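Trainee: one predicted model, sequence on top.
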Amino acid sequence: MKKWVMAAAALAMAVGLTGCSSDYVMATKDGNMILTQGKPEIDKDTGLISYQDEKGNSRQINGDQVSQVIER
């Protein structure tokens, strides 16, 4: 329960500090927050989520590692 509260607080802080640089925030199961430019896309065949990070680099993450995707 305590981890959930800390993750929610971190998400709120990340959303508040990012300004207009990204459109979505992805929360991972290990508590990290990933800020993206544009909407992340899910590849249903591989289970990977493709996104652009804050610097515009293309990245992928396993969909099993993501707990939430929140639109800003």
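Mentor: Noted; the coordinates are in hand.
Trainee: C-alpha from now on. contacts and neighbour counts both.
Mentor: Fine.
Trainee: which residues touch the longest strand that the chain contains?
Mentor: Longest strand in the chain, counting residues (DSSP state E): strand 33-42. With contacts defined as Cα atoms under 8 Å, 6 or more residues apart in numbering, strand 33-42 is touched by 10-11, 14, 21-28, 48-54, 56, 63.
Trainee: quick one: buried residues of that strand?
Mentor: 33, 34, 35, 36, 37, 38, 39, 40, 42 (16 or more other Cα atoms under 10 Å).
Trainee: structure B:
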Amino acid sequence: MKKGVVVGICLFALMALVACSTPYRMMFKDGTVVEMADEPEFDKDTGFYEYQTLDGKNVRVNKDQVVEIKEM
């Protein structure tokens, strides 16, 4: 009984997290546009944006190459 309740709570929490993610679109100076599931993080120390692509790849890109970041 307790195991079922715990599993139910975990599934609910997971669904809530997925529903909270907001997709973003990043446009580069060369015109390339990349979509991502969440807002990219900016590392002030390195000057790079870090994000995860829709297919799960982790990417770092120099802020000087980015023209625009928009919430979709």
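Mentor: Everything's here; your move. Because the structure is predicted, anything quoted here is derived from the model rather than measured.
Trainee: so what number do they get for TM-score?
Mentor: In this superposition the chains share a TM-score of 0.67, using TM-score structural alignment, normalised by the length of structure 1; 51 aligned residues with a Cα RMSD of 1.1 Å.
Trainee: the longest strand of structure 1 against structure 2, how far on average?
Mentor: Strand 33-42 of structure 1, aligned to structure 2 and superposed, deviates on average by 0.6 Å (mean Cα distance after the TM-score superposition for structure 1).
Trainee: after superposition, how close is the following helix or strand past that strand to structure 2?
Mentor: Note on strand 33-42 of structure 1: by DSSP states H and E, the next helix or strand toward the C-terminus is strand 48-52. Here strand 48-52 of structure 1, set against structure 2 after superposition, deviates by a mean of 0.3 Å using mean Cα distance after the TM-score superposition for structure 1.
Trainee: strand 48-52 of structure 1 to strand 33-42, inter-axis angle?
Mentor: 120 degrees (axes from the mean of the first three to the mean of the last three Cα atoms, to 10 degrees).
Trainee: give the aligned range of strand 48-52 of structure 1 in structure 2.
Mentor: Under the alignment (TM-score structural alignment), strand 48-52 of structure 1 falls on residues 48-52 in structure 2.
Trainee: contacting residues around that stretch?
Mentor: Against stretch 48-52 of structure 2 from outside (Cα under 8 Å, 6+ apart): 36-43, 58-63.
Trainee: 6 Å instead?
Mentor: Residues outside stretch 48-52 of structure 2 that contact it (Cα atoms under 6 Å, 6 or more residues apart in numbering): 40, 41, 42, 58, 59, 60, 61, 62, 63.
Trainee: what's the most distant pair in the residues you listed?
Mentor: In the contacts of stretch 48-52 of structure 2, two members sit farther apart than any others by Cα to Cα. They are 58 and 63, at 15.8 Å.
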